[in-house]
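A.B. asks: Below are the sequence and a predicted model for it; my questions follow.
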Amino acid sequence: MAVERMDHVGVIVEDLQAARAFFEELGLRAVGEATVDEAWAGRVTGLPGQRVELVMLQTPDGHSQLEVSRFLTPVDEAGPEAAPSNRLGIRHLAFVVSDLRGTLERLARLGFEPVGTVEDYRGIYLLCYVRGPEGIIVELAEQTGDPTGMLG
């Protein structure tokens, strides 16, 4: 049995509205909101008694979704850690944007700055990492050339 498709990526945040504003500024759009507190959800996550607020955001092409959630209970006492880009585990989300520099300007107005610098990858992409809400690293890429064989 093979994977049919990737459905979504889930991100947990403390400030749901700030995270939503960040991702909407990137061009994602909300396609649903919910509060989930049914017993089945706690059994799935291993967190009995959980209560979660979430928003589903979809990319403009309609192919990918991002689930941004805030746990009302139980609360993560450790809080977010702004880990470096090489920390083991899931480290970043990547989005293709049409205007990298314009996107960075809009995000800067919201208080989000690049992790490093904007760089040209082999004449194919302009790339940049931005530290988004709660330390989430977001890679932004503006396609400037033909990506065929870029990893070869």
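C.D. replies: Yep, that arrived.
A.B. asks: drop to CA atoms for contacts and neighbour counts, all remaining ones
C.D. replies: Fine.
A.B. asks: Next, Glu33: secondary structure please.
C.D. replies: At Glu33, secondary structure determined by DSSP: H, G, I helix; E, B strand; the rest coil is strand.
A.B. asks: how much space between it and Val115?
C.D. replies: Remark: distance between Glu33 and Val115 (C-alpha to C-alpha, to the nearest Å) = 30 Å.
A.B. asks: Then Leu127?
C.D. replies: For Leu127, the distance to Val115 - C-alpha to C-alpha - is 11 Å.
A.B. asks: With neighbour numbers in mind, choose between those two.
C.D. replies: Neighbour tally, Leu127 and Val115, criterion other C-alpha atoms under 10 Å: the higher count belongs to Leu127, 20 against 16.
A.B. asks: Give the closest residue to that one in space, chain neighbours not counted.
C.D. replies: In this structure, Leu127 finds its nearest non-sequential neighbour in Ala141, 4.6 Å apart by C-alpha to C-alpha, 6 or more residues apart in numbering.
A.B. asks: this is the comparison structure:
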Amino acid sequence: MTVRMNNVGIVVEDLTATVEFFRALGLELEGRMMVEGEWAGRVTGLGDQQVEIAMMVTPDGHSRLELSRFIEPAVVADHRRAPVNALGYLRVMFELDDLDAALARIEPYGAELVSTEVVQFEDVYRLCYVRGPEGILVGLAEALR
């Protein structure tokens, strides 16, 4: 049996700002469109819905991030500032070639380190969590080998 992850989805309020943040991180905008109607609601269980989505893809084409802005129905919960030990969706993590350069690129888009430093795990990774637009939690890792 073959299993492959297609994408991770994040619901946001400001789709344009979030797209620009992930572009600065190094992802590419694959497409942006409206998804609406009763058929879409049958998938999500939300009934008739209207959602604007932007699909981001990593440069290697293997990983995707679906950013969604719900117009109808209204958003009912907000977990963006949940602490790292909260149940449910936590974060998405990206491995980068140059963590310091990535941090410099995303800082103008509001990225802030969750801790006060980038931490090294043995001789394997340099790691950190940042809060991006709207408090979205993003993990960043740089392999040291």
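C.D. replies: The structure has been received and is ready for your questions. Since the structure is predicted, the reported quantities are computational estimates derived from the model, not experimental observations.
A.B. asks: circling back to that earlier point, and the residue nearest to Leu127 of the first structure, how many neighbours?
C.D. replies: If you count neighbours by other C-alpha under 10 Å, Ala141 of the first structure ends up with 23.
A.B. asks: Do I have it right that it meets Val97?
C.D. replies: Yes - between Ala141 of the first structure and Val97 there is a contact at 5.9 Å, judged by C-alpha atoms under 8 Å.
A.B. asks: Mind reading off the mean deviation between the longest helix seen in the second structure and the first structure?
C.D. replies: Longest helix of the second structure, by residue count under DSSP state H: helix 15-25. In the superposition against the first structure, helix 15-25 of the second structure averages 0.7 Å from its aligned positions (mean C-alpha distance after the TM-score superposition for the first structure).
A.B. asks: quick one, helices of the second structure?
C.D. replies: Going by DSSP H, the second structure shows helices at 15-25, 38-44, 99-106.
A.B. asks: For the residue sitting nearest the centre point of the first structure, give its distance to Phe23 of the first structure.
C.D. replies: For the first structure, the residue lying nearest the average C-alpha position, counting by C-alpha atoms, centre = their mean, turns out to be Leu93 (5.0 Å). Leu93 of the first structure is 11 Å from Phe23 of the first structure, where distance means C-alpha to C-alpha.
A.B. asks: What of Pro84 of the first structure?
C.D. replies: From Pro84 of the first structure to Phe23 of the first structure the distance is 21 Å (C-alpha to C-alpha).
A.B. asks: The two - which one has more neighbours?
C.D. replies: Legend: neighbour count by other C-alpha under 10 Å for Pro84 of the first structure and Phe23, higher for Phe23 (21 against 11).
A.B. asks: Tell me who's in contact with that one.
C.D. replies: Leu57 (C-alpha atoms under 8 Å, 6 or more residues apart in numbering).
A.B. asks: What of Val31 of the first structure?
C.D. replies: Contacts for Val31 of the first structure (C-alpha under 8 Å, 6+ apart) come out as 55-58.
A.B. asks: Try it again at 6 Å.
C.D. replies: 56-57 (C-alpha atoms under 6 Å, 6 or more residues apart in numbering).
A.B. asks: Tally up the residues packed near Gln50 of the first structure, please.
C.D. replies: As a burial measure, Gln50 of the first structure scores 20 neighbours (other C-alpha under 10 Å).
A.B. asks: Any idea how many residues pack against the nearest residue to it once chain neighbours are set aside?
C.D. replies: Excluding its sequence neighbours, the residue lying closest to Gln50 of the first structure (C-alpha to C-alpha, 6+ apart) is Thr73, at 5.0 Å. Around Thr73 of the first structure there are 14 other residues, counting by other C-alpha under 10 Å.
A.B. asks: Repeat that for the one 3 residues further on.
C.D. replies: Residues contacting Asp76 of the first structure under the criterion other C-alpha under 10 Å number 12.
A.B. asks: can you pull the contacts of it?
C.D. replies: Counting by C-alpha under 6 Å, 6+ apart, Asp76 of the first structure has no contacts.
A.B. asks: can we see that at 10 Å?
C.D. replies: 12-14 (C-alpha atoms under 10 Å, 6 or more residues apart in numbering).
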